[in-house]
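Enquirer: Pasting the sequence and the predicted model now:
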Amino acid sequence: MSDTNTATAQTNTGTPTAVVSVKPVVLPAPGRGEDLQVRVSAPAAGGDLPVVVFSHGFGWSMNGYAPLADHWAAHGFVVIQPTHLDSRTLGIPVEDPRTPRIWRFRIEDLARVLDGLDVLEAAVPGLTGRVDHDRIAVAGHSWGAQTASALLGARILDSDGVPGEDMSDPRVKAGVLLALTGLGDDLTPFAAEHFPFMKPSFATMTTPALVVAGDKDQSPLSTRGPDWFTDPYTHSPGSKSLLTLFGAQHSLGGIPGYEVAETTDENPARVALIQHLTTAFLHSALTPEDTGWQTAATTLGEAPHPLGELRSK
């Protein structure tokens, strides 16, 4: 049984936009040990809607990240949120034999969502025929950003520094990578031992992306400072932008949810800036004639913002 909720959200112009959200939509997942549970949120009206598939951070689920999912859906996107195997809602123990491969199951979850778009579309009342399957973006926060980056072309290096399998997906046209961890050369000994998949190469991450990093995000997994989170921008090819948020820690002001325990730097204004800029980026990346991102980037470049700065290449 799925739950259907209708919420009213605000567009940038203040016009109310109804959002319909359905959960859980279940996609069969042979070999995963658990079928894939998904939340789908979409505008109640409109057609040719682009898609954003969002990968949550460690321990979260399809129920998190309302500040982003609700905002994007209210501004014209179909937002799809799978629940990965590391979710606290599933309670899978550390000793589970799937644990070492959860990073890979996560990537497969996103591909499975893309394969099942017809099923997901049909699960939302009134959505059938309104989704543009050719305009797809992926997004993610923290571990979710690493998951999403694989579909953009990032690859995992083995112990000899050789790039592993290419898991990029040509269906994905753009990405938003929030607090994506950096190069594996800078892992702490604990992280290097327990998280061998945290050794990315961004050299082949060619799909356009917006990288978002906090300048106070000090990770216990890295021997470096917050600039570690700028590696995905620095070490990837062009068609990338980097939004550096002043004073932001790993939750970037509160994107996982409102008043959640993990947010140590709650800042509604910072979250609002992320909402505005990610929405503009996604619209322009998936609709080339849309100039909203160019306008927003120019404005931020010409008039320094107290909450962040933007660079592009």
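Expert: Done, it's in.
Enquirer: C-alpha only now, for contacts and for neighbours.
Expert: Will do.
Enquirer: Tell me if I am right that Ala280 is in a strand.
Expert: No. Applying DSSP: H, G, I helix; E, B strand; the rest coil, one finds Ala280 to be helix, outside a strand.
Enquirer: quick one: the closest residue to it other than its chain neighbours and Trp143, what's the gap?
Expert: In space, and not counting its chain neighbours, Ala280 is closest to Trp293: 4.7 Å by C-alpha to C-alpha, 6 or more residues apart in numbering. For Trp293, the distance to Trp143 equals 26 Å [C-alpha to C-alpha, to the nearest Å].
Enquirer: And for Ser168?
Expert: Distance of Ser168 to Trp143, given as C-alpha to C-alpha: 17 Å.
Enquirer: Next: Pro93.
Expert: To Trp143, Pro93 is 18 Å away according to C-alpha to C-alpha.
Enquirer: Pick out whichever of these two has more residues nearby.
Expert: Neighbours per residue (other C-alpha atoms under 10 Å) separate Pro93 from Trp143, with Trp143 holding more: 22 against 11.
Enquirer: Just give the number of residues close to the nearest residue to the more buried one once chain neighbours are set aside.
Expert: Nearest residue to Trp143, sequence neighbours excluded (C-alpha to C-alpha, 6+ apart): Gly57, at 5.0 Å. Residues contacting Gly57 under the criterion other C-alpha under 10 Å number 24.
Enquirer: would you say Gly57 is within a helix?
Expert: No. Checked against three-state DSSP, Gly57 lies outside a helix; its state is coil.
Enquirer: Helix or strand: which one has the residue most central in space within the chain?
Expert: For the chain, Gly140 is the residue whose C-alpha lies nearest the centre (C-alpha atoms, centre = their mean; 1.7 Å). Here Gly140 sits within strand 131-141, counting by DSSP states H and E.
Enquirer: Only the buried residues of that strand, if you could.
Expert: 131, 133, 135-141 (16 or more other C-alpha atoms under 10 Å).
Enquirer: Next up, a structure to set beside the first:
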Amino acid sequence: MSDSHPAIVSVKPVILPAPGRGEDLQVRVSAPVTGGDLPVVVFSHGFGWSMDGYAPLADHWAAHGFVVVQPTHLDSRTLGIPHEDPRFPEIWRIRIEDLKRVLDELAVLEASVPGLTGRLDRHRIAVAGHSWGAQTASTLLGARVLDPDGAPGEDLSDPRVKAGVLLALTGLGDDLTPFAAEQLPFMRPSFTTMTPPALIVAGDHDQSQLSTRGPDWFTDPYTYSPGNKTLLTLYGAEHSLGGIPGYEVAETTDESPARVALLQHLTTAFLHSALYPEDTGNTDWQTATAALEQDPDPLGKLQSK
């Protein structure tokens, strides 16, 4: 990929009416100012964040030819909804509805950005997310939440979604701490039906307070999903994976511009490869993965199946 890239434009908030949600859905849309047939990435933020987070990824993807759509979920600190709110136990489902609402309203979102109308490619859509957002995104790729008896729950996948980037996606529910098992019962995923291509990113120093296991918990989505998946394990990375939620944010305890730059490069190459499988002349992904594998002091390792 060339280091030169076009300017981008971002518009926020775009308001999508959401009857029954209690709050209309606020969305940020970012896009390159030029180009047509632009693929779409819908990004789901981690707990407490909002459409204003994750600029290191969202801006990079937009600059490299994607329309990036970032909804603000109900758990966002910007909304101030308390844990006692009766909607809280269902926020995990409402998050999924938020992503599907975005897909349903792409025409509205497209019209909200000056000059964007007619430039989207609605046949090339990916989802991405970090932490809770990765779990939200994974359901549109076919992951399911197990019921109390261990049976797979409702199929919430969406055929419009062709690929995913899942960052610090939590693992199986058998390894939850007692607190997480009681308070977060939706964290019981099954990845066996998550079939579209996905890049799964885990930090080898990501020690979750929700799991009784170590950082390998975050590799479960790769281990227990069917083929056509790639796992990127980042060396020394904690839950923010070097700082993807934002530059110099307080929650980043493993700040690494080099790690973030690697994620920018690899995720962009993966998205292009996954959304344009017919483009056999596009070697960005092969070039990016080869560079990592041949680096004498690599920042991580790749596995594919």
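Expert: Cool, the structure landed. Keep in mind the model is a prediction, meaning the values are calculated, not measured.
Enquirer: that older thread, which element follows the strand holding Gly140 of structure 1 toward the C-terminus?
Expert: Assigned by DSSP H and E, the successor of strand 131-141 of structure 1 is helix 143-152.
Enquirer: got the angle between that following helix and strand 131-141?
Expert: Using axes from the mean of the first three to the mean of the last three C-alpha atoms, to 10 degrees, the inter-axis angle of helix 143-152 of structure 1 relative to strand 131-141 is 130 degrees.
Enquirer: Which of the residues in helix 143-152 of structure 1 are classified as buried?
Expert: Buried residues in helix 143-152 of structure 1 (16+ other C-alpha under 10 Å): 143-152.
Enquirer: and if you look at stretch 221-239 of structure 1?
Expert: For stretch 221-239 of structure 1, by 16+ other C-alpha under 10 Å, it's 221-222, 224, 226-234, 236-237.
Enquirer: One more: stretch 182-197 of structure 1?
Expert: Buried-residue list, stretch 182-197 of structure 1, by 16+ other C-alpha under 10 Å: 182-184, 186-187, 191-192, 196-197.
Enquirer: The aligned residue in structure 1 for Gly142 of structure 2: neighbour count?
Expert: Structural alignment (TM-score structural alignment) places Gly142 of structure 2 against Gly153 in structure 1. Neighbour count of Gly153 of structure 1, defined by other C-alpha under 10 Å: 21.
Enquirer: Then the one 5 residues further on?
Expert: Using other C-alpha under 10 Å, Asp158 of structure 1 has 13 neighbouring residues.
Enquirer: My read is that it contacts Gly164, right?
Expert: Yes. Counting by C-alpha atoms under 8 Å, Asp158 of structure 1 touches Gly164, with 6.5 Å between them.
Enquirer: Output the buried residues of helix 143-152 of structure 1 as TSV; include the columns distance to Asp35 of structure 1.
Expert: As requested, the buried residues of helix 143-152 of structure 1 are exported to TSV (distance: C-alpha to C-alpha, whole Å):
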residue	distance to Asp35 of structure 1
Trp143	20
Gly144	19
Ala145	22
Gln146	22
Thr147	18
Ala148	20
Ser149	23
Ala150	22
Leu151	21
Leu152	25
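Enquirer: Translate Asp217 of structure 1 into the numbering of structure 2.
Expert: Per TM-score structural alignment, Asp217 of structure 1 is aligned with Asp206.
Enquirer: tell me the SS of the closest residue to its match other than its chain neighbours?
Expert: Nearest residue to Asp206 of structure 2, sequence neighbours excluded (C-alpha to C-alpha, 6+ apart): Glu238, at 4.0 Å. Of the three states, Glu238 of structure 2 takes coil under three-state DSSP.
Enquirer: Glu238 of structure 2 maps to what in structure 1?
Expert: With TM-score structural alignment as the criterion, Glu238 of structure 2 matches Gln249.
Enquirer: So Val145 of structure 2: helix, strand or coil?
Expert: Assigned by three-state DSSP, the conformation of Val145 of structure 2 is strand.
Enquirer: excluding its backbone neighbours, what's nearest it?
Expert: Among residues not flanking Val145 of structure 2 along the chain, Pro189 sits closest, at 4.5 Å (C-alpha to C-alpha, 6+ apart).
Enquirer: where does the equivalent of that neighbour over in structure 1 sit relative to Thr147 of structure 1, distance-wise?
Expert: Counting by TM-score structural alignment, Pro189 of structure 2 corresponds to Pro200 in structure 1. Between Pro200 of structure 1 and Thr147 of structure 1 the computed distance is 11 Å (C-alpha to C-alpha).
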